[in-house]
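Participant: Test case, fold it:
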Amino acid sequence: MTTLACIIRPSTPPSRIIPLARAVEAAGIEEIWLWEDCFQTGGISAAGAILSATDHVRVGIGVMPTPLRNVALTAMEVATVDGMFPGRLIPGIGHGVQSWMAQVGGKAGSPLTLMREYATALRALLAGERVTTSGRYVSLDDVALDWPPARPVPVPVAATGPRSLRLAGEVGDGVVLEGSVGLAGLPAVLERIAEGRAAAGHDPSAPFPVIQNVSAATGPDAAARLRAELTAWGQDVADDAGLATYAVWGDAQAIADGVRRYGDAGAHTVALQPTEDEPDLERFIEVTGAAQELLRQG
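Facilitator: Presented below is the predicted three-dimensional model:
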C-alpha cells in the first residue's frame, strides 16, 4: 500500500507545529514531512520536537539543503535524533534553492559535485565508518561518530533534473520529488533514477523509496485555491485535467483515489501539501486521515 503522509509547511508558525503534529498522529496518518526553506522553520529542530511530542508517527525532512550544513554536523544531529527515537526520522538532503544559498554565502559552483561528496560522506558516517576524504566541497580528517545509529538510517536525496535524478539513484537511499514532477512526469523520472542505480551497480530489486510531494486541498473552494497556487508556480492547470496532473482535492474518497493513482505510477509515499492559504489545517488533516483509512481498506 502507498504510504500517505501529511506535510507541515516551513511557513507554519513554530507555535502551531506540535498541535498539528499531534492531530496528524491522532488521525492515523503514518508520516509527517517537513522541509527547510530559508529563512523559516528548521528541519532538525522541528523534527525533534514532533518526535518528542508524539508516540509513533515517522517524520521525514524533505529536505535539508547541503550548502547550509557541514556534513559532520548533519550526521551528529541525525544520529542523536535517531538514537532518541529509533527508526522514526527520515533525513532527506538536497541542493537547496540556489538564490537562497547565495544569500548565505554557500552557493556551490557544482551542486551535483557537492551532493555526491556530501551524500557519500553522510551515509558512511551514519553507518559508523571512520571517514577521511578531501573533495571539492567535503573534507573530513579521521572523523567518526561516537554514537552512530544502531541500525541503518536511509538518506533520500531530492532531485528534479535528469542529472540530479541519476545521481539520486547512485548515492541516495531513496528520492524526494517536488510537486512539479506531477503524475505524468513520474515514469520518466523513474527511468532516470533506474539509470543511476544501474550505473552504480545497485541491486534493482533493493528497496528505493520514491517520496512524491503532491498539492492537496479540501472544502468547497479546494480546486480554486489549488489552481491559484499552482498557476503562480508555473504549472499548466487551466482545467481540471491539468490540475489533476499536479494535485488531489475533494473529500476523503477523492483524496484516496488520487493517492492511489500516484501509487500506481510508482510513488511509494505520497506527501500531501496543503495550500499556503489553507483556511482550516485541522480539517485538512482530518480528511487526510479519513483518506488514509480508505487506503487501508483497499
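
Participant: from here on, contacts and neighbour counts on C-alpha atoms
Facilitator: Fine.

Participant: buried residues in the strand or helix carrying Ala102?
Facilitator: Per DSSP states H and E, Ala102 falls inside helix 98-103. Under the neighbour-count criterion of 16 or more other C-alpha atoms under 10 Å, helix 98-103 has Met101 buried.

Participant: Tell me which other helices or strands it touches.
Facilitator: The helices and strands touching helix 98-103, judged by 3 or more C-alpha pairs under 8 Å, 6 or more residues apart in numbering; DSSP states H and E, number zero.

Participant: Skip ahead from it and say which helix or strand is next.
Facilitator: Following helix 98-103 in sequence, per DSSP H and E, is helix 111-126.

Participant: what comes into contact with the helix holding Ala102?
Facilitator: Outside helix 98-103, the residues that touch it by C-alpha atoms under 8 Å, 6 or more residues apart in numbering are Cys38, Pro67, Leu68, Lys107.

Participant: cutoff 7 Å now
Facilitator: Cys38, Pro67, Lys107 (C-alpha atoms under 7 Å, 6 or more residues apart in numbering).

Participant: I'd like the distance between the residue most central in space within the chain and Glu293.
Facilitator: The C-alpha lying nearest the average C-alpha coordinate of the chain belongs to Gly62 (C-alpha atoms, centre = their mean; 2.7 Å). Distance from Gly62 to Glu293, counting by C-alpha to C-alpha, to the nearest Å: 24 Å.

Participant: try Pro86
Facilitator: Counting by C-alpha to C-alpha, the separation of Pro86 from Glu293 is 25 Å.

Participant: Please apply the same query to Arg166.
Facilitator: From Arg166 over to Glu293 the distance is 35 Å, taken as C-alpha to C-alpha.

Participant: quick one: which of the two has more around it?
Facilitator: A direct count of neighbours by other C-alpha atoms under 10 Å for Arg166 and Glu293 places Arg166 higher, at 25 against 18.

Participant: this one as well, want them side by side:
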Amino acid sequence: MTDPTVGVVFRPQSPPEELRGVVQSAEAAGIDELWLWEDCFLEGGFTAAAAALAWSGELRVGIGLLPVPLRNPALAAMEIATLARMFPGRFLPGIGHGVLDWMAQVGAGVPSPMTLLREYTVAVRELLHGATVTTDGRFVRLAGVALDWPPAVVPPLLVGGRGPKTLRLAGELADGVLLDVAISRDQIRAAVDVVEEGAAAAGRTEAPRVVVYVELDPAAADPAKQVAADVAFFAAAGADTVVFQGPDTAPAAEPLIAAIAAR
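Facilitator: Below is the predicted model of the structure:
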C-alpha cells in the first residue's frame, strides 16, 4: 500500500475572493491537491479551477463535482481540455448527477439521471482522448464532434457517486471515483469494492483512482493527529487520495491546511 495523496476542499460557502489566499496557503504548506465544488448557486467550477491553477505552480486542482445536466458534454470536454493543456497533469475533473432538486430547479432535470451520466461519461472521455464522436443517445447527441485541441496529457475523469449503480458505472466507464462524506466509514470499503467490480466486469486492468472526502472539525482537540489517523484509515480502505473538508459550521480551509501540514 502506497501513501495516499492528501488534499483540502475550498468550500463554496466561502466567498470567491478568498480563493487566492487559500491557494497560496495550500501550496506553501505542501498540500498535494485543492478541491472545489460546483454547488448551486455558489461558484462556477471551471472559473474557480482556472484561477486556482494560475495562482499556483505545483498544486493539483480538482472539481468534485461538475453536475452533468448543466452542460453539453462537448462544452464540458472543451473546458476540461483547455485547462488540461494549459496546466498539464494538474487538473482533476469530476462529474456526477448533481443534486437532483437543484437540477429540476434550473430546468435541467432528466427522467433517467443514470442514463444521462452513462452517455455523458462515455462521450466526454472519448472526446478527451481525441476521438471523433457520433452518438444518438437518449440525452447525448453528437454528430462528428472532435476537439481541435485535445489534451496531450489527458486528465483522469472521475465520477462522483454514492449508490451502487453509480459506483459501478464509475468503475466501468471512468478513470476513478469520488466518494463524499455521505458515505460512512463503515461503507467505504464496500463502496470501493463495487467500483472495482465495475472495472473488472468491463475488462479494465488499471485500478480506478479512489478519492475520498473526509469531514474534519478544526476545533477538535488535536486536528493534526486526527488527520494522520484518517489518512491511515482511508488508505487501508482503498483510498488513493484523502481530501479534508470543514463542516457546515466551519467551512474555512485555512485551519485544515494547518492541521494537514502539522500531521
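
Participant: and the residue lying farthest from the centre of structure 2, how far is that from Asp248 of structure 2?
Facilitator: Taking C-alpha atoms, centre = their mean as the measure, the residue most remote from the mean C-alpha position of structure 2 is Ala221, 29.4 Å away. Ala221 of structure 2 is 19 Å from Asp248 of structure 2, where distance means C-alpha to C-alpha.

Participant: what about the residue nearest to Phe87 of structure 2 when sequence neighbours are not counted, helix or strand, and which?
Facilitator: Of all residues not flanking Phe87 of structure 2 in the chain, Leu53 sits nearest, at 7.1 Å (C-alpha to C-alpha, 6 or more residues apart in numbering). Leu53 of structure 2 belongs to helix 45-54 when assigned by DSSP H and E.

Participant: Which stretch of structure 1 lines up against that helix?
Facilitator: Mapping helix 45-54 of structure 2 onto structure 1 (TM-score structural alignment) gives residues 43-52.

Participant: what's stretch 111-129 of structure 1 in contact with?
Facilitator: If you take C-alpha under 7 Å, 6+ apart as the criterion, stretch 111-129 of structure 1 is touched by 71, 75, 79, 95, 131, 135, 137-138, 144-145, 148-149, 152-153, 164, 171-172.

Participant: buried set for that stretch?
Facilitator: Residues 111-112, 114-123, 125-129 are the ones in stretch 111-129 of structure 1 that count as buried (16+ other C-alpha under 10 Å).

Participant: follow-up on the earlier one: ok, average deviation of the helix holding Ala102 of structure 1 from structure 2?
Facilitator: Superposed on structure 2, helix 98-103 of structure 1 shows a mean distance of 0.3 Å to its aligned residues (mean C-alpha distance after the TM-score superposition for structure 1).

Participant: Could you tell me where that helix falls in structure 2?
Facilitator: So helix 98-103 of structure 1 sits over residues 100-105 in structure 2, by TM-score structural alignment.

Participant: Strands of the stretch 151-298 of structure 1, residue ranges please.
Facilitator: Taking DSSP state E, counting those that start in this stretch as the criterion, the stretch 151-298 of structure 1 contains strands spanning 157-159, 175-177, 210-217, 247-249, 269-274.

Participant: Mind telling me what Arg116 of structure 1 corresponds to in structure 2?
Facilitator: The alignment partner of Arg116 of structure 1 in structure 2, by TM-score structural alignment, is Arg118.

Participant: Repeat that for Ala5 of structure 1.
Facilitator: Looks like Ala5 of structure 1 aligns to Gly7 there (TM-score structural alignment).

Participant: At which residues are the helices of the stretch 51-200 of structure 1 located?
Facilitator: For the stretch 51-200 of structure 1, applying DSSP state H, counting those that start in this stretch gives helices covering 71-84, 98-103, 111-126, 162-171, 182-199.

Participant: circling back: any chance of the strands of the stretch 151-298 of structure 1 in a markdown table, plus distance to Glu30 of structure 1?
Facilitator: As requested, these are exported to a markdown table (distance: least, C-alpha to C-alpha, whole Å):
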| stretch | distance to Glu30 of structure 1 |
| --- | --- |
| strand 157-159 | 20 |
| strand 175-177 | 17 |
| strand 210-217 | 13 |
| strand 247-249 | 19 |
| strand 269-274 | 10 |
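
Participant: out of the ones you listed, which comes closest to Pro13 of structure 1?
Facilitator: Across these, Pro13 of structure 1 has its closest neighbour in strand 269-274 (14.6 Å, C-alpha to C-alpha).

Participant: That closest one packs against which elements?
Facilitator: Counting contacts by 3 or more C-alpha pairs under 7 Å, 6 or more residues apart in numbering; DSSP states H and E, strand 269-274 of structure 1 packs against strand 3-7, strand 210-217.

Participant: I would like the residues contacting that strand, please.
Facilitator: Outside strand 269-274 of structure 1, the residues that touch it by C-alpha under 7 Å, 6+ apart are 2-7, 33, 210-217, 259.

Participant: again, only this time at 6 Å
Facilitator: The contact list for strand 269-274 of structure 1, computed with C-alpha atoms under 6 Å, 6 or more residues apart in numbering, reads 2-7, 211-217.
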